[in-house]
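# Pasted the sequence and its predicted model underneath.
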Amino acid sequence: MRLDLMQLGLMRLGFLSSHGGSTARAVTVACTRGELAATPALLISNNSASPVMQWAGEIGLPRLHLSRAAYPDPDELDAAIVAALRAHQIDAVVLSGYMKALGTRTLTAYRGRMLNVHPSLLPLYGGRGMYGDLVHAAVLAADETVSGATVHQVEAGIDEGTVVAQSRVAVLPGDTVATLRARVQATEGPLMIAALQKLAEAVT
């Protein structure tokens, strides 16, 4: 798949990702299929060797490596991220497994237009140290019967932004971290796409 940026929707999307970028990939596919009225316009990663950077190169999505390696001062990195998003005329930002805290400039510039997906029913199992498989392990250890995913606005506190949408999946007898992760992850892309469609209708 190669992107034809001239034929997609009006809302321009930026992605921030550190590793595989599964949500960024799902959102991009939805855009190319006409299921989401938006245009993937930029990927920023703090990890130059990440699979998501390779993927972006393969499909022709503009990509930038911005990290503390080049910007050891956090304020300078924050300013560089905002400058890159503005240079590419980004309307909304999707965090897709971005493992770094964002600075005040970025959070202010895109307040209400920056979304993240978290693999639990926030406020449960959110906050510092709760990410990826650690979330699913905690859910299983607590003998929860229901889990899911949450799309929320990104604010200064970790996983504390306003909840936009949630999906729910049953925690089944005999579940492992891997099986629970698979079911929750399967809901994350569609959940983010639906949230972005509502945002697109509001900003375009």
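Received it, and whenever you're ready, just let me know what you need.

# make it CA atoms for all contacts and neighbour counts henceforth
Fine.

# before we move on, what SS does residue 43 have?
Three-state call for residue 43 (DSSP: H, G, I helix; E, B strand; the rest coil): strand.

# Give the burial count for it, as a bare number.
Other residues lying near residue 43 total 27 when counted by other C-alpha atoms under 10 Å.

# Quick check: it touching residue 60?
No: if you go by C-alpha atoms under 8 Å, residue 43 and residue 60 don't touch, sitting 10.6 Å apart.

# so what sits against both of those two?
Both residue 43 and residue 60 lack any common contact, where contact means C-alpha atoms under 8 Å, 6 or more residues apart in numbering.

# So which residues of the chain form strands?
11-17, 38-45, 63-65, 92-95, 114-118, 146-153, 163-170 (DSSP state E).

# In CSV, list the ones you listed along with distance to residue 187.
Putting these into CSV (distance: least, C-alpha to C-alpha, whole Å) gives the following:
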stretch, distance to residue 187
strand 11-17, 19
strand 38-45, 20
strand 63-65, 26
strand 92-95, 16
strand 114-118, 10
strand 146-153, 7
strand 163-170, 7
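
# how big is the angle separating the longest helix anywhere in the chain from strand 11-17?
Longest helix in the chain, counting residues (DSSP state H): helix 177-203. For helix 177-203 against strand 11-17, the angle by axes from the mean of the first three to the mean of the last three C-alpha atoms, to 10 degrees is 150 degrees.

# in helix 177-203, what counts as buried?
177, 180-181, 183-185, 187-196, 199-200 (16 or more other C-alpha atoms under 10 Å).

# Also stretch 79-89?
Of the residues in stretch 79-89, 80-82, 84-85 count as buried by neighbour count, 16+ other C-alpha under 10 Å.

# try this one side by side with the last:
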Amino acid sequence: MGHGPTPVHQNVSEHNQAIQWPLPQEFQGSGETCLRLGVLASGSGSNFEALAQACQSGQLAANVCQLVVNNPFCGARERAERLGIPCIVHDHRGFSSREALDQALIDSFRRAQVDLVVMAGWMRIVTERLIDAFPERLVNIHPSLLPSFRGARAIEQALSAGVRITGCTAHLVSLEVDTGPILVQAAVPVLDGDTPQTLAARIHRQEHKILPHAVQLAAHRLALLSP
């Protein structure tokens, strides 16, 4: 028996380039409030900027209110300055342990009163301290179709394995590296003659698309956004 018309959602998959699942859905903020997002980044910050742009365009009912980087010279810090988003540097080399670094992250995000934390290219292994501080509120983006090719150099791993399809995954963070409930994935074909650079470029394009959707889904799970 039917229960009314099936909602129609835009299929953002790209023929011969990428397939995303699940498809984006429309979400609304609860009341007058928007999600307050904290972001962790170590590198160029392209995922950070894509997330900020999704917020600014109204695609995501949220604001990026705090960026934390561990590399004082990374591109993400420069992007934050251009976008007018507060940025704090917690250089991991100045901390005695991973737990000490994670406590500094917790303190910074709590001061900023963030609802969710997004690891957008955070090249540090997080500890139970950070995960427990933000249970089911810590989202990571990884350049493979997890559970395949966990850990560092996932794109090189895919090329070495000779797979014909790889992609990217946004997931909730668990203690074991690159595990946790999967929120969104996009499959990307591996083309003849691909190098780590050419494949990475296509994967990163899909990361920019699925990360805002993953944040929506994570917030929806916690009733921070309503369908």
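Yes, it's here. Quantities reported herein were computed from a predicted structural model and do not represent experimental measurements.

# TM-score, when you put one on top of the other?
With the length set by TM-score structural alignment, normalised by the length of structure 1, the two chains reach a TM-score of 0.88; 192 aligned residues with a C-alpha RMSD of 1.7 Å.

# before we move on, the earlier item: what about the strands of structure 1, which gets the closest to residue 27 of structure 1?
Proximity to residue 27 of structure 1, assessed across the strands of structure 1 by C-alpha to C-alpha, is greatest for strand 38-45 (8.2 Å).

# report the angle between the axes of the closest one and strand 11-17?
Using the same axes, to 10 degrees: strand 38-45 of structure 1 against strand 11-17 is 30 degrees.

# Map residue 56 of structure 2 onto structure 1.
With TM-score structural alignment as the criterion, residue 56 of structure 2 lines up with residue 32 in structure 1.

# Skipping adjacent residues, who's closest to its match in space?
residue 8 (6.9 Å; C-alpha to C-alpha, 6 or more residues apart in numbering).

# The one you found: what's it in contact with?
Going by C-alpha under 8 Å, 6+ apart, the list of residues near residue 8 of structure 1 reads 31-32, 34, 37-39.

# And for residue 39 of structure 1?
Shown in contact with residue 39 of structure 1 (C-alpha under 8 Å, 6+ apart): 5, 8-13, 28, 31.

# so can I have a markdown table of the residues you listed showing distance to residue 75 of structure 1?
Formatted as a markdown table, the contacts of residue 39 of structure 1 follow (distance: C-alpha to C-alpha, whole Å):
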| residue | distance to residue 75 of structure 1 |
| --- | --- |
| 5 | 31 |
| 8 | 34 |
| 9 | 32 |
| 10 | 31 |
| 11 | 28 |
| 12 | 25 |
| 13 | 23 |
| 28 | 30 |
| 31 | 33 |
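
# overlap between those and structure 2?
Retained in structure 2 by both residues aligned by TM-score structural alignment, their matches' C-alpha atoms under 8 Å are the following of the contacts of residue 39 of structure 1: 10-13, 28, 31.

# Of all pairs in these, which one is the farthest apart?
Greatest spacing in those, by C-alpha to C-alpha: 10 and 28 (13.8 Å).

# of these two, who's got more company?
residue 28 (23 against 15).

# Could you report the neighbour count for the alignment partner in structure 2 of residue 160 of structure 1?
Superposed on structure 2 with TM-score structural alignment, residue 160 of structure 1 falls opposite residue 179. Residue 179 of structure 2: 16 surrounding residues under other C-alpha under 10 Å.

# likewise residue 146 of structure 1?
By the criterion of other C-alpha under 10 Å, residue 146 of structure 1 has 14 neighbours.

# Then the one 5 residues further on?
Residue neighbour count, defined by other C-alpha under 10 Å, stands at 29 for residue 151 of structure 1.

# ok, now residue 65 of structure 2?
The local packing of residue 65 of structure 2 (other C-alpha under 10 Å) involves 19 other residues.

# wait, it sits on residue 114?
Yes: using C-alpha under 8 Å, residue 65 of structure 2 is in contact with residue 114, at 7.4 Å.

# Next, show the common contact partners of those two.
Here residue 65 of structure 2 and residue 114 have 36-38 as joint contacts, going by C-alpha under 8 Å, 6+ apart.

# For the residues you listed, pick the one with the most neighbours.
residue 38 leads these on contacts (other C-alpha under 10 Å) with 26 neighbours.

# counterpart of it in structure 1?
Aligning on TM-score structural alignment places residue 38 of structure 2 opposite residue 14 in structure 1.

# quick one: that match and residue 85 touch, right?
Yes: at 6.9 Å, residue 14 of structure 1 counts as touching residue 85 under the criterion of C-alpha under 8 Å.

# Would you mind grabbing the residues shared as contacts by the two?
residue 42.

# Show me which of the contacts of residue 8 of structure 1 are buried.
Counted by 16+ other C-alpha under 10 Å, the contacts of residue 8 of structure 1 give 31-32, 37-39 as buried.

# out of these, who's nearest residue 111 of structure 1?
residue 38 (18.5 Å).

# just to revisit the earlier point, adding distance to residue 135 of structure 1 as columns, could you present the kept ones among the contacts of residue 39 of structure 1 in TSV?
Formatted as TSV, these follow (distance: C-alpha to C-alpha, whole Å):
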residue	distance to residue 135 of structure 1
10	35
11	32
12	31
13	27
28	26
31	29
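
# ok, the residues you listed vs residue 152 of structure 1, which is closest?
When those are ranked by distance to residue 152 of structure 1 (C-alpha to C-alpha), residue 13 comes first, at 16.2 Å.

# ok, the closest one - contacts?
38-42, 90-94.
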